[in-house]
Structure formats: structure tokens, C-alpha cells
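Asks: Okay, sequence plus prediction incoming.
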Amino acid sequence: MAASSLSYRFCARTDQGRVRGNNEDAFALDDAAGLAVLADGMGGYNAGEVASSMACANIQRDLSGWFRADDAGNPVTLDDIRRVLERSVAHANSAVLQAAREHSEYAGMGTTLVVGVFHGRDLVLGHIGDSRCYRLREGQLTRVTRDHSLLQEQLDAGLITAEQAEVSVHRNLVTRALGVDPAVMLEVHTHPVEAEDIYLMCSDGLSDMLRDTDIAKLLRLPLSLELRAEALVDMANDRGGRDNITVLLVHAQGQRPTL
């Protein structure tokens, strides 16, 4: 079976929403490195905005720099990418912690994170908190990440139903975040990518406003990647826009393996 290579198209949209006074979401893209980063900050004043921006900037700098430095034709393995990803997230965690120590107005800030490196026919994906990654494959939507949140723990333990979860007052209580502890707990997995897959990374400003069925319906529309991203943001705002909304889409382009 011959496997042709894949190429990746990236696009992102971010919006303040209808309620919040500022946007504490951040994202970073590097097409050449196959890198996509999304963060949703938390903290008083503009501290959440600082944490998410720092996380994205640090991770992009480290990973993009590593790929450029390794651009000498040396084979890159998935283990290499995972190791560098974990190291870059640890550096970002230390930077956010240090900024909080040095500036009292940033005390207690932190951020969720979802970061992916698309390499060949694989995705190395890491996440912390309740920012998510979904995959649309042959019309079927799958949530690739599992929230690090009190709500998810209650669901896993059978303490509440999915219907109760939708109206729970604990929707936004995360159990992991970047920048709050010296040791950051990044969950990392590798996923095979197929031609025509569409990956969606998003902050909870989208997933809290839209059901998975709504997300799937919009991603299936015969529109450009950019228009689908805008449609997702617009629907979240139409439903109330209670939080900042960030959408990052990645389209895997190429041919499916043939015999």
C-alpha cells in the first residue's frame, strides 16, 4: 500500500464575544513547522491575556526554532517532536510562573492549552485544561481531547448525566492549567491523519455555546476553511457569546493511500 504525503492548510479566527470586555484567548500558527497553538487565559485584569499570549509565543518560538535548526535533511521522528513539544510547554510554564512572581498584578494567572504538530501523516497533540481538539473524518465528528475539568471528572464518575452537565455551574472549573504550578501536566497523544480530515481546535467559548452536532453541521458545509471558521464564531455569538471565542482549523490535503 503506497501512502502519499499530506499537506496542511491552517486558518484561525478569534472574537471577543458579546459579554467579555477583552479577549483572553490567543493562538499561533506556523505552516512551515505544521504547528498550531491555542490558549485560553485566566486571571484578574488582563492577566489571562498575558498568560495565553506568553504561552503561545514561547511555544511557537521554541518549536519553530527547533524545526528551522533541524532543517538539514535529518529525519525527524514522532518521539523527537513529542520530546521537543513537552520541553517547549515546560519552558512556557516557567515563563508564565516567573512573570506572575515578578508582577503582583499577574498573580494567579494561568491558561489552558491545546497544541498540535502535524508531521507527515501524523498529529502529535498536547493539551491542558478544557480547550479542545475535534476531528471531522468522512463526515463524522470525534472529540480528540478529553477535558481536564471538574465537570469531566463528575461525568466520568457517573455523578451527573450529559444533560445535567450542559447546565452545570461547574462548567469552567479546570483541574489542570499552564502557569499555575512548577510542574505542568501536559497530556500528549499521537494520532494518524487521513486525507481530507479537518481538525478543529477551540476555546470553551465555542464548545460551551455549541453542541457537538452543531459543530459537525457547520464543518460539513461546502465552504472554504475560512468561511467555516467564521460560521462557527458567528453561531457562538448568536447563541449568546458569553466568552471569548477562538477557532483554529486545519485541513489535511492529499490522496488517500492506494493499493
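Replies: That came through fine. Numbers count the residues shown, from 1 in each chain.

Asks: going forward, measure contacts between C-alpha atoms and count neighbours the same way
Replies: Will do.

Asks: for the chain, what's the longest helix?
Replies: The helix that spans the most residues within the chain, counting by DSSP state H, is helix 78-102.

Asks: so after that helix, what's the next helix or strand?
Replies: Using DSSP states H and E, the helix or strand that follows helix 78-102 in sequence is strand 110-111.

Asks: show me where the stretch 1-150 of the chain has strands.
Replies: 7-15, 25-30, 35-42, 110-111, 113-119, 122-128, 132-137, 140-143 (DSSP state E, counting those that start in this stretch).

Asks: and of those strands, who's closest to Leu221?
Replies: Of all the strands of the stretch 1-150 of the chain, it is strand 132-137 that lies closest to Leu221, at 11.7 Å by C-alpha to C-alpha.

Asks: What are the contacting residues of that closest one?
Replies: Contact partners of strand 132-137, identified using C-alpha atoms under 8 Å, 6 or more residues apart in numbering, comprise 114, 141-147, 194, 196-204, 216, 219.

Asks: okay, now the one to match up with it:
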Amino acid sequence: MIFEYYSQTDPGLIRENNEDSVALDPANQVVVLADGMGGYNAGEVASAMATGFIHNELGRWMTEGGHEAHARELKRAMEICVDNANRSIFNAANSNPLYAGMGTTLVMGVFQGARVMIGHVGDSRCYRLRGGTLQQITRDHSLLQEQIDAGLISVEQAQFATHKNLVTRALGVEDTVLLEVNEFRVEDGDIYLFCSDGLSDMVPDERIAEILLEEAGLEASGRSLVDCANGNGGRDNISVILAQARAKPVKRGLLSRMLGQP
């Protein structure tokens, strides 16, 4: 597989600062998105620390041989990088009064040929568009999701809940954090959307699917998603990363080329 990437982050229409952060490493096929929280500029600090640390450390590991790693080894490398990033944010939050209480959600992906490893903490999401169908392939670590899972409220009722943003996991809040990692098979034409809740809270899944299905290209799709979130109110920072998979073209053999065969 070969992959094309696009990323964009936008403050939205209400917030004065942008506490989201994104990082792309196309050479190592690593993408990272974080949505920070905390007073002053602490959320900005937490999300930037998370994406910067994971981008650098995981990228270095991939360069040193991670491209050939088995799924179990890659999963462990992702967990270690996130654990180290979590400790750095936690220590900073506890050593600087301005950063007290800061933290960040996280969603990340590592693409390896016909496989992708998706890791997440909190309610930043990953969706997959395949064969015209959009599917959310991460499950939010949030109080709202726990209530849905327990049957206390329906998915329809959840759309109007006032506590959508209460997450049950985040980097930097405690000295340890549990990264949920899942492996997925990649198919030709798949589009993976990584996003903060500034998109998913403002744009219904059906509209997200419509925009991606327009096939205008990743950059145009990414800009349309951000514009749509802002058009619906832009109440939070909005970040998106898009990754599209394409099968590598099959090289024809010398004899086929000589005979003019396709």
C-alpha cells in the first residue's frame, strides 16, 4: 500500500486559542492528534507535548527497524511512547502551577502495508470510510459512552447530552494511562479520518460521510470538514488528519512489456 496524508487544525469560532495539536510523519507512516485541556495555555502545552514526544520517539523507533516489526512489538512501542509522554505531561503539570490540571486526549495511527494500528485515549476519534460506508473504529473513553454501554441512555439521547466532553481517560492527569490499541486490515481506497471532538460534536457522521464521498481529494475534503464544523457553530477547536490507502501498481514483467501486453 501507498498512503496519502493531509492534516489541518483550526481554532474554531469561539475559542481564542487552539489547544489541539497534530503531527504527521509520512516517512514512517505515523499520525498523531491530541486535544488538550486545562486553564490558561495549559491545554496547548499538553497536546503539543503529546504529539511532539510521540512523533519524535515513535518515529525514531520506526526508523531503526520498526517498519518490519510484528504487531505485538509495534503495539508495545506505541504503549511505551504514550506512557513516557504521559509521565512528561504529568510531571510538568505537578511542577508548574500554571500547568496544574492540564491533560490531553489522543488518537494515533501507524500504517504498515495492509495493516494499521490505531491507539487512542479519551474521545478523539478515528473513522474509516470503506466501500461508501463510514464507521467509527474507536470507542470514546467518556462518561457518555459508559452510559450508552450500560443502557442508561440511547445513542439518540446522547446527541443532546450536556456532558459530552467528560472523558474517563486522558494523558497527564495521572502518573499512568492506558492506551487502547487495535489492529485493522487496510484495503485499497480506504480513507481514515482522525479528529478531535471539535469536528465530531459539530458535524453528524452522515455529513462527514457525504463530504468524504465527494472524492474531491484529501485537502479539499479536510477543508470542507473544518468549514462545516465552523458553519455549524465552531464551538471548539477543530482538527483533522486524513489518510488514504492505495494499492501499489503491479509492475509488468519484461516479457509482457516486449509483447505489449497490459
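Replies: Received, thanks. Quick caveat: nothing in here was measured; it's all calculated off a predicted structure.

Asks: now what about the TM-score between them?
Replies: Superposed pair, TM-score by TM-score structural alignment, normalised by the length of the first structure: 0.94. Supporting alignment: 250 aligned residues with a C-alpha RMSD of 1.4 Å.

Asks: ok, back up a step: contacts for the longest helix of the first structure, please.
Replies: With C-alpha under 8 Å, 6+ apart as the test, helix 78-102 of the first structure has contacts from 51, 54-55, 58-59, 62-63, 66, 106-110, 117, 124, 126, 178-184, 186, 188, 190.

Asks: between that helix and strand 113-119, how big is the angle?
Replies: 150 degrees (axes from the mean of the first three to the mean of the last three C-alpha atoms, to 10 degrees).

Asks: how about helix 78-102 of the first structure: buried residues?
Replies: 78, 81-82, 84-86, 88-97, 99-100 (16 or more other C-alpha atoms under 10 Å).

Asks: Report the spatially closest residue to Arg220 of the first structure, excluding sequence-adjacent ones.
Replies: Sequence neighbours aside, Gly139 is the residue nearest to Arg220 of the first structure in space, at 6.5 Å (criterion: C-alpha to C-alpha, 6 or more residues apart in numbering).

Asks: Would you check the span in the second structure matched by the longest helix of the first structure?
Replies: Under TM-score structural alignment, the alignment places helix 78-102 of the first structure onto residues 71-95 of the second structure.

Asks: Now do the helix or strand hosting Arg257 of the second structure: distance to the chain's middle.
Replies: Using DSSP H and E, Arg257 of the second structure sits in helix 254-259. The chain centroid and the centroid of helix 254-259 of the second structure are separated by 44 Å, computed with C-alpha atoms, centre = their mean, to the nearest Å.

Asks: try stretch 134-147 of the second structure
Replies: 14 Å.

Asks: ok, back up a step: what's the average distance of the match of helix 78-102 of the first structure to the first structure?
Replies: Here the mean offset of stretch 71-95 of the second structure against the first structure after fitting is 0.8 Å, by mean C-alpha distance after the TM-score superposition for the first structure.

Asks: Distance of the spatially most central residue of the first structure relative to Val247 of the first structure?
Replies: By C-alpha atoms, centre = their mean, the first structure has its centre lying nearest to Val114, at 3.0 Å. The gap separating Val114 of the first structure from Val247 of the first structure is 12 Å, by C-alpha to C-alpha, to the nearest Å.

Asks: Only the buried members of the contacts of helix 78-102 of the first structure: can you turn that into a PyMOL selection?
Replies: In PyMOL, a selection of the buried entries from these looks like this (16+ other C-alpha under 10 Å):
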select buried, resi 51+54+55+58+59+62+63+66+106+107+108+109+110+117+124+126+178+179+180+184+186+188+190
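
Asks: so where do the helices sit in the stretch 151-262 of the second structure?
Replies: Using DSSP state H, counting those that start in this stretch, the helices of the stretch 151-262 of the second structure run over residues 155-158, 197-200, 205-213, 218-231, 254-259.

Asks: What is the burial count for Val174 of the first structure?
Replies: 19 (other C-alpha atoms under 10 Å).

Asks: same deal with the one 3 residues further on?
Replies: The criterion is other C-alpha under 10 Å. On that basis, Ala177 of the first structure has 25 neighbouring residues.

Asks: In ChimeraX, how would I select the buried members of the contacts of strand 132-137 of the first structure?
Replies: Applying 16+ other C-alpha under 10 Å to the contacts of strand 132-137 of the first structure, the buried members can be selected in ChimeraX as follows:
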select :114,141,144,145,147,194,196,197,198,199,200,201,202,203,204,216,219
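
Asks: aligned partner of Asn41 of the second structure in the first structure?
Replies: Per TM-score structural alignment, Asn41 of the second structure is aligned with Asn46.

Asks: Would you confirm that that match contacts Gly21?
Replies: No: the pair Asn46 of the first structure / Gly21 is not scored as a contact, 9.9 Å apart, by C-alpha atoms under 8 Å.
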